[in-house]
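Novice: The amino acid sequence is not available; the structure is as follows:
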């Protein structure tokens, strides 16, 4: 089910002592080959963490032999010492696995502004490499251990897989429960495949997949400094994948992971799908959906089980999308509460007791559609993020 679902990969997750809880906090995913092709999409936040700066250099040739990920610290805004820590971590992985440090992606997640303990990192790398060498690193248990090691405020590991009838597999893991907003990539995600594809093909497929999955997840409008989505291909299946079929499978895995991230968003009590239909362009459908998803008034109303559709229209009106302000329809959980900018069915018919909420916005301006995934704004979200570094 996880990052080890595809053949040709090994994984491990260990407790390196970076977290005060004593839980797993360092993971390694190794590509055993014969191919070491890769593609990665990084955050577009201009304030990038040291692991992102390092990994952008690694990806210059599209070759990746391993990925090392830690929770317990973002290694962002930690100066030259922080970059040296990232470099030294890659060197430690390279030495233990017998690969080049220039082919090791480094990912970190946690609090910004704190230095990571290099001694604990290198000891964790040693233990994870030993676990990989033990011979059981391709199992589901090993994949789960790696997925657990990258969790921060997550309450559960996120994993997904797809097996193609053609004979190849895609598997993946993700972490994220807050700061879920798009910038070509979201959170930390590692996806593997044993299909035969080169780095250029992987890049094409990954960008197509993230555009309609992770990029459509906007839990709280906050973009991280560390977001990284990586796709590795081992080629172990020996099957040359059809690119369109592979992209569809990859998109399904990414969508599953994105929905799992949405369902585990910090403090959320409702998972909201905002579907915008009949927009003039797809981009405008995204802009409208995102405007609603980032409306604290709307999100607070959903938390209070209040189907206040006026807040939906108010958010739509902040965009420059093409529409007639008095020609918009809105339905919430199947109840048509607004038609052509006027009240329709009584709002008290809307049942917001279930966790799942569906908002349908019809702009009547074209034939394009997009869906944005978000959550409500709760007391628990405010509490968790006000006490995050304490």
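Specialist: Arrived safely. This one's a predicted model, so the numbers in the text were calculated from it and none came from an experiment.

Novice: From now on I want contacts and neighbour counts done on CA atoms only, so please keep to that.
Specialist: Will do.

Novice: Shouldn't residue 126 be within a helix?
Specialist: Yes. Assessed by DSSP: H, G, I helix; E, B strand; the rest coil, residue 126 belongs to a helix.

Novice: What helix or strand is the residue nearest to it when sequence neighbours are not counted located in?
Specialist: Closest residue to residue 126 apart from its sequence neighbours, by C-alpha to C-alpha, 6 or more residues apart in numbering: residue 96 at 6.8 Å. Under the criterion of DSSP states H and E, residue 96 resides in helix 79-97.

Novice: and residue 28, what does it touch?
Specialist: By C-alpha atoms under 8 Å, 6 or more residues apart in numbering, the contact set of residue 28 is 11-13, 66-69, 125, 128-129, 146.

Novice: re earlier: tell me the buried residues in the helix holding residue 96?
Specialist: Neighbour-count burial for helix 79-97, counted by 16 or more other C-alpha atoms under 10 Å, picks out 82-83, 85-94, 96-97.

Novice: possible to save these as CSV with distance to residue 295?
Specialist: Putting those into CSV (distance: C-alpha to C-alpha, whole Å) gives the following:
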residue, distance to residue 295
82, 36
83, 37
85, 39
86, 37
87, 40
88, 42
89, 40
90, 41
91, 45
92, 45
93, 43
94, 46
96, 48
97, 47
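
Novice: from those residues, which is closest to residue 34?
Specialist: In terms of C-alpha to C-alpha, no member of the buried residues of helix 79-97 lies closer to residue 34 than residue 97, at 15.1 Å.

Novice: Tell me which other helices or strands the helix holding residue 96 touches.
Specialist: Where contact means 3 or more C-alpha pairs under 8 Å, 6 or more residues apart in numbering; DSSP states H and E, helix 79-97 is packed against helix 50-58, strand 104-108, helix 118-133.

Novice: next, the one to line up against it:
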């Protein structure tokens, strides 16, 4: 039976441990190991110019196109921690390499991707994280329980673990993700780790991953805040022995990434509504994304949805801040199937819009071309404000 997460594809093991980085005392360290025979890897990282030490390290690792493991700690982002912060990352990679290397399988620090998530600006204690990695390495397994343990250990403000798996024609893709805040990425969303047992090289993995993230994680804009640590990795073990068509692999990978992205959205801090903003008849896809993202980042729009008020004026106001091609007197807006704005003016009675459920669909028709794009967001609630005002205390 196919597993539930990163260990579902053949050739992967996962482990988790409690190092003591989380004040809650919950598991906070995870390891994902590729046992091969291939060690192909691709990754995309945050577009934030202020990138954490693990991102700077891992960018160098994946340039080779190969990696044997991903080491993750939660509870501390190891960002803005000075030169010692990079040294912790380097030592973590070297330590994990030493734990995994064998007489017939050499592993170096350059084979280990390192990821961290949690509080920014707090030094990460080397001894603590290395002890956690040792414990995780001692408990590696390829079953569902180990996959779930790893997916749980990487959580911070998440309320539940996020996993997904897809199978097709003799090969499998699995994944785990964490993230509930700072979901406004450039090429990635928080920490996402994907695995496949297909026989694929790094170049194919990279092309497929960028195509998948472009229309999934990169379209998730929960709160307009871009993380310093966002990372998405994709590793191929080749243990399944099957080489899929690149287009077919990309399609399956995209479907799995969409699944994980929607799990991230549904667990966004304090959210009561999941909002899909679909922009149609845009002059270009980029215009559609820009319009969707402007609406998603409007605090006025997001609070209106929280208040169950389909205030379409706030939507048009957000659209008007963009450089997209459109005539304001031709724009139509529908909310949950009710066309509340027609040709830049009042449409159907907005009292007919039902916002009592969790799912909300906003359709914006620009009447400017044939392109379209969808951006996903959520409402802005009292709970979000409380969560982020009390996060470090």
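Specialist: Nice, I can see it. Predicted model only: the values in this text are computed from it and were never measured.

Novice: TM value for the aligned chains?
Specialist: The TM-score (TM-score structural alignment, normalised by the length of the first structure) is 0.98; 385 aligned residues with a C-alpha RMSD of 0.6 Å.

Novice: Would you map the helices across the stretch 101-250 of the first structure?
Specialist: Under the criterion DSSP state H, counting those that start in this stretch, the stretch 101-250 of the first structure carries helices at the ranges 118-133, 140-149, 199-211, 243-263.

Novice: Single out the most deeply packed of those helices.
Specialist: Of all the helices of the stretch 101-250 of the first structure, helix 140-149 has the most neighbours on average by mean count of other C-alpha atoms under 10 Å, namely a mean of 25.

Novice: From the contact counts, what lies against that one?
Specialist: If contacts are counted by 3+ C-alpha pairs under 8 Å, 6+ apart, helix 140-149 of the first structure sits against strand 9-14, strand 26-31, strand 158-163, strand 169-175.

Novice: Could you rerun that using 6 Å?
Specialist: strand 9-14, strand 26-31 (3 or more C-alpha pairs under 6 Å, 6 or more residues apart in numbering; DSSP states H and E).

Novice: residue in the second structure matching residue 53 of the first structure?
Specialist: Alignment note (TM-score structural alignment): residue 53 of the first structure maps to residue 56 of the second structure.

Novice: how much space between that match and residue 339 of the second structure?
Specialist: 47 Å (C-alpha to C-alpha, to the nearest Å).

Novice: More neighbours: those two, which one.
Specialist: Using other C-alpha atoms under 10 Å, the more surrounded residue of residue 56 of the second structure and residue 339 is residue 339, with 21 against 15.

Novice: hang on, the more buried one in a strand?
Specialist: Yes. Residue state for residue 339 of the second structure (three-state DSSP) corresponds to a strand.

Novice: What residue in the second structure is paired with residue 6 of the first structure?
Specialist: Matched by TM-score structural alignment, residue 6 of the first structure corresponds to residue 9 in the second structure.

Novice: right, and its match touches residue 171 too?
Specialist: No. Using C-alpha atoms under 6 Å, residue 9 of the second structure makes no contact with residue 171, being 7.4 Å away.

Novice: out of those two, which sits in the busier spot?
Specialist: Under the criterion of other C-alpha under 10 Å, the comparison of residue 9 of the second structure against residue 171 puts residue 9 first, with 30 against 21.

Novice: Please, which helix or strand holds that one?
Specialist: Per DSSP H and E, there is no helix or strand for residue 9 of the second structure.

Novice: How about residue 291 of the first structure?
Specialist: Per DSSP H and E: residue 291 of the first structure is located in helix 282-293.

Novice: Could you tell me where stretch 324-340 of the first structure falls in the second structure?
Specialist: Stretch 324-340 of the first structure corresponds to residues 327-343 in the second structure, going by TM-score structural alignment.

Novice: just stretch 374-382 of the first structure next, same as before
Specialist: Using TM-score structural alignment, stretch 374-382 of the first structure corresponds to residues 377-385 of the second structure.
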